[in-house]
Structures are given as structure tokens and as C-alpha cells.
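> I'd like to go over a predicted model; first the sequence, then the structure.
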Amino acid sequence: MTLAYWCVLAAALMPFLFTGIAKFTGGRYNNYSPREFLEKQDGFRKRAHWAQLNSFEAFPFFAAAVIIAHQTGGDQGYIDMLAAAFIGIRVVYGVMYLANLAALRTLVWAAGLACIIAIFVSGA
């Protein structure tokens, strides 16, 4: 398997990192109504929940881009580099979200989107 495919797995699991921060870093987690529990969080826990949601939103486009790039014969080294960069960028994005650095978070988000687009068109 390629590094890019491993990055797809990492991207698929990343939301659960933020879920864990939101659920288990304070307060008593309520597994009977997890969505209600998460919506009642505040501060960095609420932002961790939002980072989780955004990670789930970013995943399909990233996974599709990697698969399409492989199918269309994009340069594997380039795809792997961009996929690894995307994962690093998404980690930084989550840190920016937790730290409530909105302007920087937006710039980091844009860098992640640029990686996805570059992966997607790499086989063109």
C-alpha cells in the first residue's frame, strides 16, 4: 500500500482524536445522549467537537482525491508527499481550533484544501 492510502486511514481516524478530547477531558461523559452532551460543552471541548465535525466533512474529498489520483496515474511520490502534508496540516488545524485561533485556523484549512485539489489534479 502507498503512503497516501495510509494517510486516508489516518484521516478517517483523525475525527476520533478530537472526539476523545471533547468527551473525555472534563466533566462526566454521558453515553446515553452523546450528541446532547457534546453540544453542551464549552471552551476548547466545544471547539474539539467542531474540529471533529470538520474532520468528518474533509475526509470524503481527501479520500476521493487520493483514489482518483491513483486511478489516473498521478506521480506516486507527489501524491504521497501531498497526502502526508494534508495529514500534518489537519493536525495543525485541530490545534488551531482548540487554541481558538480563528484567522490562523482558516489559513491552515485553506492549505489543506489546496493539498486536496493538488492531489486531485495530479493525474491530469
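Received, thanks.

> use CA for all of it now, contacts and neighbours both
Will do.

> contacting residues for Arg45?
Contacts for Arg45 (CA atoms under 8 Å, 6 or more residues apart in numbering) come out as 21-23, 25, 98.

> hold the first one in mind and look at this next one:
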Amino acid sequence: MSALLTTLLIAMFLPYLAKLPLMKAMHERGGYDNRHPRQQQAALEGFGARANAAHYNSFEALMVYASAVFITVSLGAVDAVAIALGWTFVVARIGYMVCYWLDKATIRSLIWLVSMIASFGMAIRAILIS
């Protein structure tokens, strides 16, 4: 079970990892506006806008993945397959962020699909086998 929970812990850090390039983009646009960061982020273009989207999407994906992990743990369905799906999610989400930053839209969307299949697959499988 600790291996699956480790993937969740890593997934919890990913939105903050995604924030680093966003902060860099904000800094390049006159410094980080700590009074109105969301307004500043909304005004970003190009790389900055993509970094912002990757940051917010990381939080969105975390909710789906955390729910899948909670379902799996609560039903006692943690096994090698669940752990493999967890690592698939983590690797896919890292790839997703990189593709967003590099403006690789098609592969990014495919990687997003992999991460969602891993999450929903984990939850559905846990329900079916319990």
C-alpha cells in the first residue's frame, strides 16, 4: 500500500512543480505580482500561458487521481496492477507538463488520456474486484 500512497504523494507535489516555470514566466513579465497573481497569470501569453494551464490542470488531475487512490485503498484493492497504474499516472503527468511547456499539443492530449485511463481504470478495477 505504501507504494501506491507514494505515487499519491508525488502527484500532490506536481502542481507545485508545474508552478516553477509559471513563476519564471511571471518574473520575466515585470516580476511576480504577489498582490494579483491570477490577474498577472491571465495576461501571460505563449510559454507563460501554457505554464499556467499546466499548473491548473495539475490540480484538476490530482482530484481525479486522489479519488481513485482513496477508492482503491478503502476497498482493499491495492495490488501490483494498482501500483503500476499509479506509476503510470505519475509518469504521464510529468510528461504532460513537459509537453505543455514545449507546446506539443497532440502528444500532450494523448498523454492526458493515458493519465485519465490510469486513474479511472484503477478506481473501476478496485470496485469490480472487491
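Right, received. Where do you want to start? Keep in mind that this is a model prediction, so the values were computed, not measured.

> mapped onto structure 2, which of the contacts of Arg45 of structure 1 hold?
Checking these against structure 2 (both residues aligned by TM-score structural alignment, their matches' CA atoms under 8 Å), the contacts still present are 21-22, 25.

> Now list the buried members of the residues you listed.
Buried residues within the kept ones among the contacts of Arg45 of structure 1, counting neighbours by 16 or more other CA atoms under 10 Å: 21-22.

> Find the helix or strand that Asp103 of structure 2 is a member of.
Under the assignment given by DSSP states H and E, Asp103 of structure 2 is not contained in any helix or strand.

> By residue count, what's the longest helix in structure 1?
Counting by DSSP state H, the longest helix found in structure 1 is helix 43-71.

> List the buried residues of the helix or strand following that one.
On the C-terminal side of helix 43-71 of structure 1, the closest following helix or strand by DSSP H and E is helix 76-98. Neighbour-count burial for helix 76-98 of structure 1, counted by 16+ other CA under 10 Å, picks out 76, 79-80, 82-87, 89-98.

> The residue most central in space within structure 1: what's it in contact with?
When CA atoms, centre = their mean is applied to structure 1, the residue found nearest the centroid is Ser55 (3.7 Å). Counting by CA under 8 Å, 6+ apart, Ser55 of structure 1 touches 11, 14-15, 90.

> For the counterpart of Ala84 of structure 1 in structure 2, give me its contacts.
Under the alignment (TM-score structural alignment), Ala84 of structure 1 pairs with Trp87 of structure 2. Applying CA under 8 Å, 6+ apart to Trp87 of structure 2 gives the contacts Thr7.
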